[in-house]
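# What follows is a protein structure lacking sequence information:
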């Protein structure tokens, strides 16, 4: 009994227990992640991966490497997932027309089937976020309270870059946060889970899938309502409004001065 008691009180016993707990926790997390990724990738066939690899080699490997490992011209794509491909290629940002501080949105170069194949190949390189399902994007059953909560989440996490009206805004060194008006629900969700360019990643531990859906509901509802208060003036707030008033007022003063001068003659 004494020997067992001494063993339990050994100074390395607590350290060993901590190591064992970390190993078990990490193993459980890795197993759960691989299970989820396996489910997400099960919809992609081997032919999709093969076709995607050919498209990748012809259009993406110059910058990202033949195995997606990355080069000096482009980052590694291992672990970015199909969601990143669907966002970047589906919005036309990739392939880039030219090197610059930020990839610009433009008409996509590939059709939906080709984008799916590219996503399947990149997803095969390493586990990452998958393309959201219709259920994750369906906000039709959201209540007004849910939409209001989505607005609060947006203002807390996104408005400092994208503007409170989601009209976008300037960042540093030629970069900018793009407008979210006219952006599809799928691309908004994918941007949140992948963090493209200057945007941070909002994982499910930061924002749950339900909270992401509420943000989308807020953005789409705001977009549908338009601008009931009149002209948007770029939705830049008091700066653009003040500039407009100053310019218009100054024009009126100049016109009135010219009129008075002409009357004196």
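Done, it's in. Just so it is clear, the model here is predicted, and its values are computed rather than measured.
# from here on, contacts and neighbour counts on C-alpha atoms
Fine.
# Tell me where the stretch 151-265 of the chain has strands.
With DSSP state E, counting those that start in this stretch as the definition, the stretch 151-265 of the chain shows strands at residue ranges 169-170, 176-177.
# Kindly compare burial across the ones you listed and name the winner.
strand 176-177 (a mean of 19; mean count of other CA atoms under 10 Å).
# Does anything pack onto the helix or strand hosting residue 28? Which helices or strands?
Element membership for residue 28 (DSSP states H and E) is helix 13-41. For helix 13-41, there is no helix or strand it packs on, judged by 3 or more CA pairs under 8 Å, 6 or more residues apart in numbering; DSSP states H and E.
# for it, the distance to its chain's centre please.
A distance of 27 Å separates the centroid of the chain from that of helix 13-41, by CA atoms, centre = their mean, to the nearest Å.
# got it, and stretch 71-87?
Averaged C-alpha coordinates place stretch 71-87 at 13 Å from its chain's average position (CA atoms, centre = their mean).
# Okay, buried residues for it please.
Counting neighbours by 16 or more other CA atoms under 10 Å, one finds that the buried residues in stretch 71-87 are 74, 77, 78, 79, 80, 81, 82, 83, 84, 85, 86, 87.
# ok, of those, which one's closest to residue 36?
Proximity of the buried residues of stretch 71-87 to residue 36, judged by CA to CA, is greatest for residue 81, which lies at 12.3 Å.
# adding another structure so you can compare the two:
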């Protein structure tokens, strides 16, 4: 082995593992650089009131949104008017990947985002410039340091009938559904409450104050991060469905086992 290494050094040939090591280092460096660039763009600060930001948003809108919403965002037969929709609505719809729509359906599907956070904010600034509407929430309401107990009570009163008491989501009518809320960004939860996307009602500050919304966000983060004490959660779909699961699956297994034991004894 030592003689082989010595011969490689004498001939100037590289070890066959050197190429693999070089490729691995290159991939690690490239991945780290890409992650750094992505993180920078995701946290980019944008002056929503700057004319340059609005102009850039207008260009993005004309290229990607005007087909359905019209060149002046006044709406067409394919999409509603966005005048007065506000920055929060645009940040929610575009930031969750629902817009631009992949296809017409009962409601927009969550999918990978088409735009960076900076571009999303530029689009939101452009829509906000068309007329007054709900604005993007302040960071202090998104920190998750509200009252989870009060938030849970507010959630059960206002939201659980559609989203389930644990935020697991649920079916609605005509092929629509209330999406699960686990892992959703706090800003998007707040914006959904203040804008009422699709089938959701609008909870203005007169209905739920900004602090109420912050409490609900804290509650959702709490149940998202707290493991199920009782064991397997079965998707947190509720006691009726979980009880039905036990009756059908549990009793089915017992009956099958009984039949098998009887057959073996015979």
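Great, that's in hand. All values reported here derive from a predicted model rather than from experimental measurement.
# Could you point out which of the strands of the stretch 151-265 of the first structure sits nearest residue 61 of the first structure?
Residue 61 of the first structure lies closest, by CA to CA, to one member of the strands of the stretch 151-265 of the first structure: strand 176-177, at 26.7 Å.
# mean deviation of the closest one from the second structure?
On superposition with the second structure, the mean distance recorded for strand 176-177 of the first structure (mean CA distance after the TM-score superposition for the first structure) is 0.5 Å.
# Can you give the contact residues for that strand?
The contact list for strand 176-177 of the first structure (CA atoms under 8 Å, 6 or more residues apart in numbering) reads 102, 161, 162, 168, 169, 170, 171, 198.
# closest to residue 124 of the first structure among those?
In terms of CA to CA, no member of the contacts of strand 176-177 of the first structure lies closer to residue 124 of the first structure than residue 198, at 25.2 Å.
# number of nearby residues for the aligned partner of the closest one in the second structure?
With the correspondence set by TM-score structural alignment, residue 198 of the first structure lines up against residue 199 in the second structure. Around residue 199 of the second structure there are 13 other residues, counting by other CA atoms under 10 Å.
# ditto for the one 10 residues further on
A total of 13 residues lie near residue 209 of the second structure under the criterion other CA under 10 Å.
# And it, how far from residue 203 of the second structure?
9 Å (CA to CA, to the nearest Å).
# Could you do residue 180 of the second structure as well?
In this structure, residue 180 of the second structure and residue 203 of the second structure are separated by 18 Å, where distance is defined by CA to CA.
# Look at these two and report which has more neighbours.
Neighbours of residue 180 of the second structure and residue 203, each counted by other CA under 10 Å, are more numerous for residue 203; the result is 18 against 15.
# Report the contact partners of that one.
For residue 203 of the second structure, the contacting residues are 193, 194, 195, 196, taking CA under 8 Å, 6+ apart as the criterion.
# Ok, residue 40 of the first structure next?
residue 130.
# Same question for residue 146 of the first structure.
residue 214.
# Validate this expectation: it resides in a strand.
No. Secondary structure assignment places residue 146 of the first structure outside any strand; it is helix (DSSP: H, G, I helix; E, B strand; the rest coil).
# Quickly find the element holding the residue nearest to residue 48 of the second structure when sequence neighbours are not counted.
Closest residue in space to residue 48 of the second structure, ignoring its immediate chain neighbours: residue 125 at 5.2 Å, by CA to CA, 6 or more residues apart in numbering. If you go by DSSP H and E, residue 125 of the second structure is part of helix 117-128.
# So which bit of the first structure is that helix matched to?
Following TM-score structural alignment, the aligned partner range for helix 117-128 of the second structure in the first structure is 112-123.
# What residues of the matching stretch count as buried?
Of the residues in stretch 112-123 of the first structure, 114, 115, 116, 117, 118, 119, 120, 121, 122, 123 count as buried by neighbour count, 16+ other CA under 10 Å.
# Which of the contacts of residue 203 of the second structure ranks first by neighbour count?
residue 194 (27 neighbours).
# What's residue 84 of the second structure aligned with over in the first structure?
In the first structure, the residue equivalent to residue 84 of the second structure is residue 79, according to TM-score structural alignment.
# Please look at its match and residue 128 and confirm they touch.
Yes. Look at residue 79 of the first structure against residue 128 with CA atoms under 8 Å: they come within range, at 4.7 Å.
# neighbours around the corresponding residue of the first structure for residue 94 of the second structure, how many?
With TM-score structural alignment defining the correspondence, residue 94 of the second structure maps onto residue 89 in the first structure. Burial measure for residue 89 of the first structure: 26 neighbouring residues, criterion other CA under 10 Å.
# Distance of residue 89 of the first structure relative to residue 249 of the first structure?
Residue 89 of the first structure is 46 Å from residue 249 of the first structure, where distance means CA to CA.
# Output the longest helix belonging to the second structure.
For the second structure, the helix with the greatest residue count under DSSP state H is helix 16-42.
# re the thing from before, average distance between the match of helix 117-128 of the second structure and the second structure?
Superposed on the second structure, stretch 112-123 of the first structure shows a mean distance of 0.6 Å to its aligned residues (mean CA distance after the TM-score superposition for the first structure).
# any residues touching that stretch, and which ones?
41, 44, 48-53, 55-56, 68, 77-86, 89-90, 130.
# among these, which are in helices?
Within the contacts of stretch 112-123 of the first structure, residues falling in helices by DSSP H are 41, 48-53, 55-56, 81-86, 89-90.
# Residue in the first structure paired with residue 72 of the second structure?
Using TM-score structural alignment to pair residues, one finds that residue 72 of the second structure aligns to residue 67 in the first structure.
# where's the aligned partner of residue 247 of the first structure in the second structure relative to residue 222 of the second structure, distance?
By TM-score structural alignment, residue 247 of the first structure lines up with residue 249 in the second structure. Going from residue 249 of the second structure to residue 222 of the second structure by CA to CA gives 31 Å.
# count of neighbours near residue 172 of the second structure?
For residue 172 of the second structure, the tally of surrounding residues (other CA under 10 Å) stands at 12.
# show me where the stretch 101-250 of the second structure has helices.
For the stretch 101-250 of the second structure, applying DSSP state H, counting those that start in this stretch gives helices covering 117-128, 148-158, 160-163, 186-195, 210-225, 239-245.
# What's the match for residue 170 of the first structure in the second structure?
Under the alignment (TM-score structural alignment), residue 170 of the first structure pairs with residue 171 of the second structure.
# now the buried residues of stretch 112-123 of the first structure as TSV including distance to residue 25 of the first structure?
Compiled in TSV, those are given as follows (distance: CA to CA, whole Å):
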residue	distance to residue 25 of the first structure
114	38
115	36
116	34
117	34
118	33
119	30
120	29
121	30
122	28
123	25
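# for those, which one is nearest residue 18 of the first structure?
When those are compared for distance to residue 18 of the first structure, the smallest value, 33.7 Å, is given by residue 123; criterion: CA to CA.
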